[in-house]
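Just the structure for this:
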Amino acid sequence: MRILSLALWVLLSFSVAAEAPQKAAIASAHPMATAAGHKILSQGGNAFDAAIAVSSTLAVVEQQSSGIGGGAFWLLHRAKDGKNIMIDGREEAPAAAYADMYLDENGDVNRDLALYGPLAAAIPGEIAGFEHLAKYYGKLPLSVSLQPAIEAAEKGFPAYPRIIKTIERKAKVLKRYPASAAIYFPDGEVPKEGELIIQKDLAKTLKAVAKHGKAGFYEGKVAKKMVKAVQKHGGIWTLDDLKNYTVKEREPITTNYRGHQLVTAAPPSSGGIAIATILNILSAWDLTALKNDGNSPKRIHLITEAMRRAYRDRSIYLGDTDFVEVPIQLLTHPYYAAGLRAGINPTKAMPSELLPGINDNPKGEDTTHFSIIDTEGNLVSATLTVNTGLASGFIADGTGVLLNNEMDDFSAKPGEPNAFGLIGDDANKIEPGKRPLSSMSPTFVFSEDKVAVLGTPGGSRIITMVLLGLLDYFDGNDVHSWVNKPRYHHQYLPDKLYIEKGAFDAATIEALKAKGHEVVEHRGHWGNMHAVSWNKKTGEVDAASDPRTTTGSATVK
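Below you'll find the model as predicted:
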């Protein structure tokens, strides 16, 4: 699965490198971030420089979803040599972390400790990723690419409904910590729409990075302030934890589906393996024909059963490959998928409890994504996170850095669900220096005449949202259709088929129930997909942002 034939690889690499897009396209969650990326391109930067500008600006203006106190996966395609690589800036557990650190005296998970305050924070990786991108892939100095973010933090950005609602939801946690309250409750009140949110300390931290690179964050004054604040409020970070953090380059997961090559995220993301597994299972059926024949319930049923099996494997096998042996070649092999497919009844749902695996029944959309194509044909698909909305709620005094709560993405106890309802086993247990399993799934699709770049936030639903966007692409639809696609989701446990409000008509829902699915209609919508495409025959590029949120920005210049 992961090893393409030499002829196909040469064809695809040559096709992408031999032609160039007419314009650059960027789609992100906020117009200031999209504009920052285009500004850096206009100054002679490439897609990788623009990725730094977009990432760092989102870290200022969309802190409910990402930040320099969090981490990211940047999936890159370099046009000049066809190289695909994943930059792993995922957070990692501090050296003092241990498997049972969030269990109370009864052996139950203390969810407050796992989610709120500095004990919930893993060591951030985003800044290390910025330096790596600039040093090995970009054209411009890091200081240039960070300038739009510095200005946004220093001058402020207008508060908008999504961040206001997140501040309101998390008010009790944010008010625990003076530095957080000072930013998010100026004059003691939640910012009103249009009111500027100004972050002077964050601007100073970004300036330190612009001047000193990674060392400006992981060493020196900023590091000392962060560690002092963390330890004061019950956290376990040390200066050595910060100094020892390193970004990693990972070989992406590659797979083929209906004449297309997919390049997607590798562990510690679970997304690439899960997507490859699902597509391999589904390859035996002509899903487009089912859709065109009006047999949507059967198509949805088959896709749901494939989701169920991939998420079951996620819960058992997947973790940080630096710590556990993940059977990647097995899980992404067509023969393995054929075995999973053999257990699918085309007319009846299989209860998850009948699949071998973790059988404990467990009792958000707070990440961000952007996609870039530049005029050289370089590609970036990046998903960034601090985990839940406004993360741990803890800003380290004097730094402006909002710390993640990614420790909750580990399995705090086998079979116990995390904040997104995902369960895990020993492969994803807490260990010092280990990176928690993620669902982030930045993805490229290559064919002879087209290129697609897509991804989305959405917690446990990221994988299935990217999958549905891909299937819509394979059906022949354009980038605007992928991001608009109605969404549904099954994650093995709990054994329920979740759907967006209004995604299916009443007849389809009844047909799925008749097949044995417990259909749960969500009260609203989820996800925030941002995608770009390139027609290599015409040179035209296109970009689209999810209409489910009001701040998405997709532009072609």
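
From here on, just use CA atoms for contacts and neighbour counts.
Fine.

Okay, strands next: where are they in the stretch 251-400 of the chain?
253-257, 260-264, 367-373, 379-385, 395-396 (DSSP state E, counting those that start in this stretch).

tell me the contacts of Ala391?
Listed by Cα atoms under 8 Å, 6 or more residues apart in numbering, the contact set of Ala391 reads 64-65, 115-116, 402-405.

same check, this time on Ser481
Asp472.

Could you do Tyr257 as well?
Listed by Cα under 8 Å, 6+ apart, the contact set of Tyr257 reads 279-280, 283.

Let me know the helix or strand that Ala229 is in.
Using DSSP states H and E, Ala229 falls within helix 220-232.

what's the single longest helix in the protein?
Counting residues, the longest helix in the chain under DSSP state H turns out to be helix 296-317.

what helices or strands is that helix leaning on?
Packed against helix 296-317 by the contact rule (3 or more Cα pairs under 8 Å, 6 or more residues apart in numbering; DSSP states H and E) you find helix 271-282, helix 287-292, helix 506-514.

Show me which residues of the shortest one are buried.
Counting neighbours by 16 or more other Cα atoms under 10 Å, one finds that the buried residues in helix 287-292 are 287-288.

what's that helix packed up against?
Looks like helix 287-292 contacts helix 296-317 (3+ Cα pairs under 8 Å, 6+ apart).

now the helix it packs on against helix 271-282, angle please.
Taking axes from the mean of the first three to the mean of the last three Cα atoms, to 10 degrees, one finds helix 296-317 and helix 271-282 inclined to each other by 140 degrees.

To compare with the earlier structure, here is another sequence to fold:
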Amino acid sequence: MTATPLTAWRLILLCCSLLLVAATTQADERPQPGMVAAAHPLATAAGVEVLEAGGAAIDAAIAIQAVLTLVEPQSSGIGGGAFLLYYDNATDEVQAYDGRETAPSAVETDHFLTEDGTPMDFLDAVPGGQSVGVPGTLRMLELAHEEHGRLPWKTLFQPAIRLAETGFEVTPRLAEMLRIDLPLDAFEPMAGYFFPDGEPVSAGMTLTNPALAETLTEIANHGADAFYEGPIADAIVATVQAHGGELTREDMADYRAVERAPVCRSIAGESVCGMPLPSSGGMTVLQILRLMEIASAETEDMTRLAWAHLLLEASRLGFADRNEYLGDTDFVDVPVATLLSEPYLTERAALISPTQSMGKAAPGLNDPDSAMSEAKRINHSTSHFSVLDTHGNAVSMTSSIEMPFGSRLMVDGFLLNNQLTDFRFDPRAANGRLHPNRVQPGKRPLSSMSPVIALDADNQPRLIIGSPGGTRIIGYVAQRVADVLMQDSGVEAAIEAGNMVNRNGRTEIEADTDAEALVPGLEALGHEIEVDSMTSGLHGIEHLPNGVIRGAADPRREGTVGRARPSSRAE
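Below you'll find the model as predicted:
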């Protein structure tokens, strides 16, 4: 049968439509530019190198963390722990990987009590073996790599091994941290490495670390087992025990990273996901954001002062619950569902007045008051990086050795953590009941690390962000997620804005920033203000609805953003 002119045109239009659909599908599946935002230029470069070789976000994360172990030893490393959120583009799901340190099997609840039963001074507890938990970072990275890695494990350590052998330039921040008023040169081999001839290394010097190169080579060739069993594990245990700790060979061999369900909540039409317990960050950030969202709906004139006030009041409420109820859910019961439920948060948001600060907030459930002691105001040392790979997968990872230079114990080229000091020193709360964050064998201490991945309505990554900063992390991250998702701020502008934090006490405002202009107005609303330097280390990636990818590194530190070209090796 011969087609009529009209039928022929319909066939032509149908063919064109099919070709357009095919072309669109092919374009959607085509690799996109990737991005890395990390705390050191060499770590960023390592991540970009891996992405451009066809690696997935988890491959880049491993390379980044290995380099950070070398070039940012004061903040994180393979001797510490980490939390990782992974967005899998194939399933549109966010997964949470827990690499938090665990307490040795021999510890008891009075681990940080003196002979007279009072809690140790924090700075007395940090140096030495008594503060060291079983490191978790490598087991966690290995677990995530087994599920999501594209490149061989062995190749991912090569950038760090090269740098450890040939040397890296000491940055001003590392040099400055070695000059803080803490006893950093008390133990060998840390003293000899960072304080040659009795003086701390200076910015611009080249530092090699052949011991770390050898350690990373073993891990690259034999997997995480090389760290948790064999000579490296023996050296860790011997060092910890020689300096008063109770870590054993069995504690090392028995460590397991855990994949957990993330905590997620709808905020401003986006699905915001964070780490579950023992990270208090995920839950508390979500509480703050939803409390703000509810309270701001009742505020007609949303000035910058009004916005800051609501953020800080929501933070009071979030921290009141954090300090009272949260701990490792493998050991204690925590009412997670209740604390994140809409009825509960609506009731709590009603306590926020737009015209007057509530002062110190009480926790919200009907339990006796037993709030933890005031958050430590000591500079914590942690690192965060964000990765978006060329296949659309994402990583938001925060890792730490806790205090600057951790426990001060160095083994085979890397520093060991002091994360046990994140437990509550006094095992009993104010009313005498056992506190959920008390020390227990095998338990993971409560953390404030708050990696976040927010997904848009199409379940694509909208924002990947996190920060170091001790308990201030929660405020740093909540402020930026609120600014980007609820105020349409760009990620760079949000990160550069002055920090504003309230940990259920004084309102802390970052000195010498635009936030200082809010101080008189906040004081008029009843806030007790403390102006101080606040060295966040926010690293974020924003994926706009129009497909544009933007990254930002916190100008308060030395981080950079790197863009990865789509790999020709991509599937």
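
coming back round to it: so the longest helix of the first structure matches what in the second structure?
Counting by TM-score structural alignment, helix 296-317 of the first structure pairs with residues 304-325 of the second structure.

Now that stretch on the first structure. Mean distance?
Following superposition, stretch 304-325 of the second structure is found to deviate from the first structure by 1.3 Å on average (mean Cα distance after the TM-score superposition for the first structure).

So which residues make contact with that stretch?
Outside stretch 304-325 of the second structure, the residues touching it (Cα under 8 Å, 6+ apart) are 280, 284-285, 287-289, 291-292, 295-296, 334-335, 348-349, 352, 354, 357-358, 360-364, 369-372, 436, 475, 479, 500-505, 507, 518, 521-522.

Filter those residues down to just the buried residues.
Among those, those scoring as buried are 280, 284-285, 287-289, 291-292, 295-296, 334, 348-349, 352, 354, 357-358, 361-364, 370-372, 436, 475, 479, 500-505, 507, 518, 522 (criterion: 16+ other Cα under 10 Å).

and the counterpart of His40 of the second structure in the first structure, what is it in contact with?
Superposed on the first structure with TM-score structural alignment, His40 of the second structure falls opposite His30. When contacts are counted by Cα under 8 Å, 6+ apart, His30 of the first structure touches 58, 61-62, 551-553.

Highest neighbour count among those residues?
Leu58 (30 neighbours; other Cα atoms under 10 Å).

where's the corresponding residue of the second structure for it relative to Val201 of the second structure, distance?
Counting by TM-score structural alignment, Leu58 of the first structure lines up with Leu68 in the second structure. Look at Leu68 of the second structure and Val201 of the second structure: by Cα to Cα, to the nearest Å, they are 18 Å apart.

How about Arg424 of the second structure?
Note on Arg424 of the second structure: its distance to Val201 of the second structure, by Cα to Cα, is 35 Å.

what's the answer for Ile236 of the second structure, then?
Ile236 of the second structure is 25 Å from Val201 of the second structure, by Cα to Cα.

Which one of those two is surrounded by more residues?
More neighbours surround Ile236 than the other of Ile236 of the second structure and Val201, with 28 against 21 (other Cα under 10 Å).

doesn't Val411 make contact with the more buried one?
Yes - with contact defined as Cα atoms under 8 Å, Ile236 of the second structure reaches Val411; the gap is 6.2 Å.

Once you drop chain neighbours, what's closest to His480 of the first structure?
Once flanking residues are discounted, His480 of the first structure sits nearest to Ala544: 5.4 Å by Cα to Cα, 6 or more residues apart in numbering.

The second structure: which residue goes with that neighbour?
Under the alignment (TM-score structural alignment), Ala544 of the first structure maps onto Ala552 of the second structure.

Toward the C-terminus, what is the element adjacent to the helix or strand harbouring its match?
Using DSSP H and E, Ala552 of the second structure sits in strand 549-553. Later in the chain than strand 549-553 of the second structure, the nearest helix or strand by DSSP H and E is strand 560-564.

Could you check the angle that following strand makes with strand 549-553?
150 degrees.

can you tell me which residues contact the match of Ala544 of the first structure?
37, 491-492, 495, 539-541, 560-561.

List just the nearest of these to Leu13 of the second structure.
Nearest to Leu13 of the second structure among the contacts of Ala552 of the second structure, counting by Cα to Cα, is Ile541 at 40.5 Å.

Over to the closest one. Which of the three states is it?
Secondary structure for Ile541 of the second structure, judged by DSSP: H, G, I helix; E, B strand; the rest coil, is strand.

which residues touch the alignment partner in the first structure of it?
Taking TM-score structural alignment, the alignment pairs Ile541 of the second structure with Val532 from the first structure. Shown in contact with Val532 of the first structure (Cα under 8 Å, 6+ apart): 25-27, 371-373, 452-454, 479, 541-544.

how near is the nearest residue to Val532 of the first structure once chain neighbours are set aside to Tyr311 of the first structure?
Spatially, and ignoring its direct neighbours in sequence, Val532 of the first structure is nearest to Ala543 (4.2 Å; Cα to Cα, 6+ apart). Ala543 of the first structure sits 30 Å away from Tyr311 of the first structure, going by Cα to Cα.
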